[in-house]
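Asks: Model the structure of this input:
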Amino acid sequence: MESLDLRVLGDALQWRRAGHGVTLVTVVETWGSAPRPPGALLAVRDDGVVSGSVSGGCVEDDLIARVKSGERHGAPAMIAYGVTKEEAARFGLPCGGTLRLVQEPVRDTAWIESVLARTAAHELVARTLTLATGAVTLGTATRDERMRFDGSTLTTLFGPKWRLLLIGAGQLSQAVAQMAQLLDFEVLVCDPREEYASTLAIAGATHVPGMPDDVVRELRCDAHTAIVALTHDPKLDDMALLEALRSDAFYVGALGSTRNQAARRKRLAEHFDLTEAELARLHGPVGLRIGAKTPAEIAVSILAQLIERKNHAAVAAQPAAGCTVA
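Replies: Presented below is the predicted three-dimensional model:
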C-alpha cells in the first residue's frame, strides 16, 4: 500500500493514454532473501521504460529485454526467477532467493482511473485479478488485509498517499516539509499567526487555512496521516494535539523539552480528559534522540521516528523466516 504503487499506476495510465503497450508485473511470492516484498509493483512500457521495481535491478533488466524483443502475453501469466542457485546468482537474488511474479497486459484502464480516484479520497482499495480471464474487480479494503494469491486469483491493496500535517510554519517546519516530500509524503502546513504568513510558501507543501484544531478535525485523519505540532505555542499546539490524539493518525508528535512535555500532558489530562492510552500516543519530545541541534538535524530526528512508526506495523506483520507468502 505504498504510494509508490500509485505512482506506478499513474505512469501506466499515462503511457496507455499515449498509445503505448504496458505490462504490469507484481511480486506474488518470495523465498529466502528476495529483494522486494510480495505486492511490489513494476510497469514496463513497450519501449523498455519502467516505473517501480520488483528486485534489485537484474530481474527488471530481463523483463525489459523480454518486452523489447517482442514477447507479449494475451492474458496474465506466471514467471519465476531464482529457482536454482545458479539462477539466483545470475539475477542478483541473495542467499538463493526465489521470486515469483504475475505479469499482465494493461488493456482496460478504467480500473486504474478508479483506484487513483478512490485512493485520492483516502479510501483503501482491494483489486482482484483473475488470471484465467484477466478480469479485474475492485472493492473496499481494511487495514488488516494483506495481499492474497491462491494460484488463480491475485488480490492486491492500494492505499492513499501518506500525508503529514505540520502545525507551525517556522524554520523547523520548512526543513521537515522539504525532507518529508523526498520521502513521498503529502505535506500540509497550518499556522494561523499573521507574523508567519510570509513563510507559508513552502515549496511543494499545501497551506491549510484555519485554526489547527479545526484543521485536524476537518482533515478526518486516518491511519495514513501523521501530525506534528511545532509552534511552541500551547494555545495552538495543545488544541491541535487534543484532536490529533483522539484521531486515527498513526503518529502524533510535539516539539518541546521533557519538562514542557510533562506540563503539556498534565494540562491535557486535567483540562481535556484525555485518557492515559491517548496521552501515551504522544511523541514528546518529538524525534529520536540523536543529539540534534540545528533545524535540519531536528528534522532528521523527527522524520526518522515518524518512519519508524510508519513501518512498525508492516514489520510486525511479516511472517517468520522461511517461505514468505503474503
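Asks: Could you use CA atoms for every contact and neighbour count after this?
Replies: OK.
Asks: From what I see, L230 and L166 are in contact.
Replies: Yes: between L230 and L166 there is a contact under CA atoms under 8 Å: 7.0 Å.
Asks: out of those two, which sits in the busier spot?
Replies: L166 (27 against 22; other CA atoms under 10 Å).
Asks: Find the residues that touch each one of L230 and L166.
Replies: S173 (CA atoms under 8 Å, 6 or more residues apart in numbering).
Asks: At which residues are the strands of the stretch 201-326 of the chain located?
Replies: Here the stretch 201-326 of the chain has its strands, by DSSP state E, counting those that start in this stretch, at 206-207, 225-229, 251-254, 282-283, 323-325.
Asks: what distance separates the last one from the middle of the whole chain?
Replies: Translated: strand 323-325. The chain centroid and the centroid of strand 323-325 are separated by 22 Å under CA atoms, centre = their mean, to the nearest Å.
Asks: same deal with stretch 259-270?
Replies: Centre to centre, stretch against its chain (CA atoms, centre = their mean), the figure for stretch 259-270 is 32 Å.
Asks: follow-up on the earlier one: using TSV, please lay out the strands of the stretch 201-326 of the chain together with distance to K68.
Replies: Shown next, in TSV, are the strands of the stretch 201-326 of the chain (distance: least, CA to CA, whole Å):
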stretch	distance to K68
strand 206-207	41
strand 225-229	40
strand 251-254	44
strand 282-283	50
strand 323-325	30
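Asks: OK, contacts around L116?
Replies: Applying CA under 8 Å, 6+ apart, the residues contacting L116 are L6, L9, G10.
Asks: Name the member of those residues with the most neighbours.
Replies: L9 (24 neighbours).
Asks: gap between the two ends of stretch 270-281?
Replies: Using CA to CA, to the nearest Å, the end-to-end distance of stretch 270-281 comes to 17 Å.
Asks: One more, so I can put them side by side:
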Amino acid sequence: MRLFNELARLEEQNCAFALLQIIECRGSTPRHSAWMIVTEQGDTAGTIGGGMMERLAIDAAREAIAQGASRLFEARLARQGENAVGSDCGGAMTIHIAVYPRRPALFLLGAGHVNREVARLAVGLGFIVTLADTWPANLQHPDLPAVCRRVGGNDYAAIVPQLGLDEQSYVIIATNHEDREALEQIIDLPFRYLGLLASTRKAHHFRNLLRKEHGLSEEQLARLHAPLGLRIGAETPVEIAVSIIAELIQLYRTGQIIPVSQQQDPASAARLTPVEKPVPLSG
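Replies: So this is what the prediction gives:
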C-alpha cells in the first residue's frame, strides 16, 4: 500500500520517477517478484532485493529518467562475466524500468487573448499551466481554465521569482505592453523553451536590445523563439494558439523544432534543428 501512496504523491506533485519491476528470475535471487520506485533525485520506495544489484538498478533508473526512456536492466548475481553485479548468489534477474517523466510545465506571461487560448489548449493536452499578469482582471477572466495556477504582481520583476522556472519549463511571453520587461527577467534563467509573440521586426528589435544592453551572445539569443509557432497562416487568437501549441508538441515529442525559415519549404521540413535534450511525453 505504501508504494501506491508514493506513486500517487509523485503524480500529484508532478515529479519524474521510474517504476522498477522484476519480470524474470533464473536461479538463486534475493527476490522473485517485487516493485520499486526511484525518483530523479535517487530517492526510493520498496526494494527489488538490495545489495549491489539494487544499487546498479537505481543508477540505471536515474539514467533512464534523465533520458526519458524506459529500458530493461539485466543483472547476473556473479562476480565476473557480462552483467555481473559482484554477488555470489549465482542467479540472474531482468528488471523492467518504466519511466514516468514530469508533465510539461507551461508558463504564460500575459493572460490576454492569445495566451488564454494557449492555456485552454494546453490544459486539454496535459500541460500544467501557470498564467502571470500585472492586470488582475486578466487573471480573473471567465474563459481561463479553472485548473490554471495564477500569479499576479505589480511588475514582472516581482512576478518572475514566484514562478519557479527550471530547465524543463516552457515559457511564452505575450503581454499587453510589458514584453521587454518580461523578456529581460526571463532570458538569463533556466528554461526548456522561451517564445515571444512578436512580428519579425519586433523580434529583431528585441534581439538587438538583448545583444547591446545585456551582452547576450548569438548562442544565447538563439534560445529565444520569435516569431514563435508554426507557420500555418494563423490570424485569430485561437489559430495563433494552435500554431504555438503545435510547436511545443513538436519540441516535447521530438526534442527538435523546425526553424521558421524552413517551414515554407516542404523539401527542408525533414531537416530539423536540435535544441538540447528531448523529453518524451509519458503517454
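Asks: Ok, which of the strands of the stretch 201-326 of structure 1 comes nearest R118 of structure 1?
Replies: Among those, the nearest to R118 of structure 1 by CA to CA is strand 225-229 (16.4 Å).
Asks: for the closest one, packing partners?
Replies: strand 163-167, helix 234-245, strand 251-254 (3 or more CA pairs under 8 Å, 6 or more residues apart in numbering; DSSP states H and E).
Asks: ok, residues contacting the shortest one?
Replies: Translated: strand 251-254 of structure 1. By CA under 8 Å, 6+ apart, strand 251-254 of structure 1 touches 225-230, 237, 241, 244-245, 281-287, 306, 309-310.
Asks: most tightly surrounded among the strands of the stretch 201-326 of structure 1?
Replies: Ranked by mean neighbour count, the strands of the stretch 201-326 of structure 1 are led by strand 225-229 with a mean of 26 (mean count of other CA atoms under 10 Å).
Asks: Where does it end up in structure 2?
Replies: Mapped onto structure 2 using TM-score structural alignment, strand 225-229 of structure 1 covers residues 169-173.
Asks: what residues are up against A292 of structure 1?
Replies: I298, S301.
Asks: go with 10 Å
Replies: The neighbours of A292 of structure 1, taking CA atoms under 10 Å, 6 or more residues apart in numbering as the test, are I298, A299, V300, S301, I302.
Asks: just checking, I37 of structure 2 touches Q21?
Replies: Yes: counting by CA atoms under 10 Å, Q21 is a contact partner of I37 of structure 2 at 9.0 Å.
Asks: more neighbours, those two?
Replies: I37 (25 against 21).
Asks: Which stretches in the stretch 51-200 of structure 2 count as helices?
Replies: 51-67, 113-124, 136-139, 156-159, 179-186, 200-213 (DSSP state H, counting those that start in this stretch).
Asks: now, of the ones you listed, which is deepest in the fold?
Replies: helix 113-124 (a mean of 21).
Asks: quick one: what's aligned to I232 of structure 2 in structure 1?
Replies: In structure 1, I232 of structure 2 lands on I290 (TM-score structural alignment).
Asks: Apart from its neighbours in sequence, what residue is nearest its match?
Replies: S301 (6.7 Å; CA to CA, 6 or more residues apart in numbering).
Asks: Now for that neighbour, how many residues are close by?
Replies: That count, for S301 of structure 1 with other CA under 10 Å as the rule, works out to 19.
Asks: so what's it up against?
Replies: V176, V286, G287, L288, R289, I290, G291, A292, P295.
Asks: Which of these ranks first by neighbour count?
Replies: Result: V286 is most packed of those (other CA under 10 Å), 25 neighbours.
Asks: That one contacts V300, doesn't it?
Replies: No: using CA under 10 Å, V286 of structure 1 is not in contact with V300; the gap is 11.0 Å.
Asks: Overlap of the contact sets of these two?
Replies: L306.
Asks: I'd like the distance between the match of I232 of structure 2 and T119 of structure 1.
Replies: Taken as CA to CA, the span from I290 of structure 1 to T119 of structure 1 is 35 Å.
Asks: now do R281 of structure 1
Replies: 26 Å.
Asks: How about T133 of structure 1?
Replies: With CA to CA as the criterion, T133 of structure 1 and T119 of structure 1 are 26 Å apart.
Asks: Compare these two (neighbour count), which wins?
Replies: T119 (17 against 11).
Asks: what's the counterpart of D133 of structure 2 in structure 1?
Replies: Under TM-score structural alignment, D133 of structure 2 pairs with D191 in structure 1.
Asks: let me fix that: V151 of structure 2
Replies: So, by TM-score structural alignment, V151 of structure 2 is matched to V208.
Asks: and its match, what does it touch?
Replies: V208 of structure 1 touches L165, L166, I167, L188, V189, C190, D191, P192, L200, V215, L219, counting by CA under 10 Å, 6+ apart.
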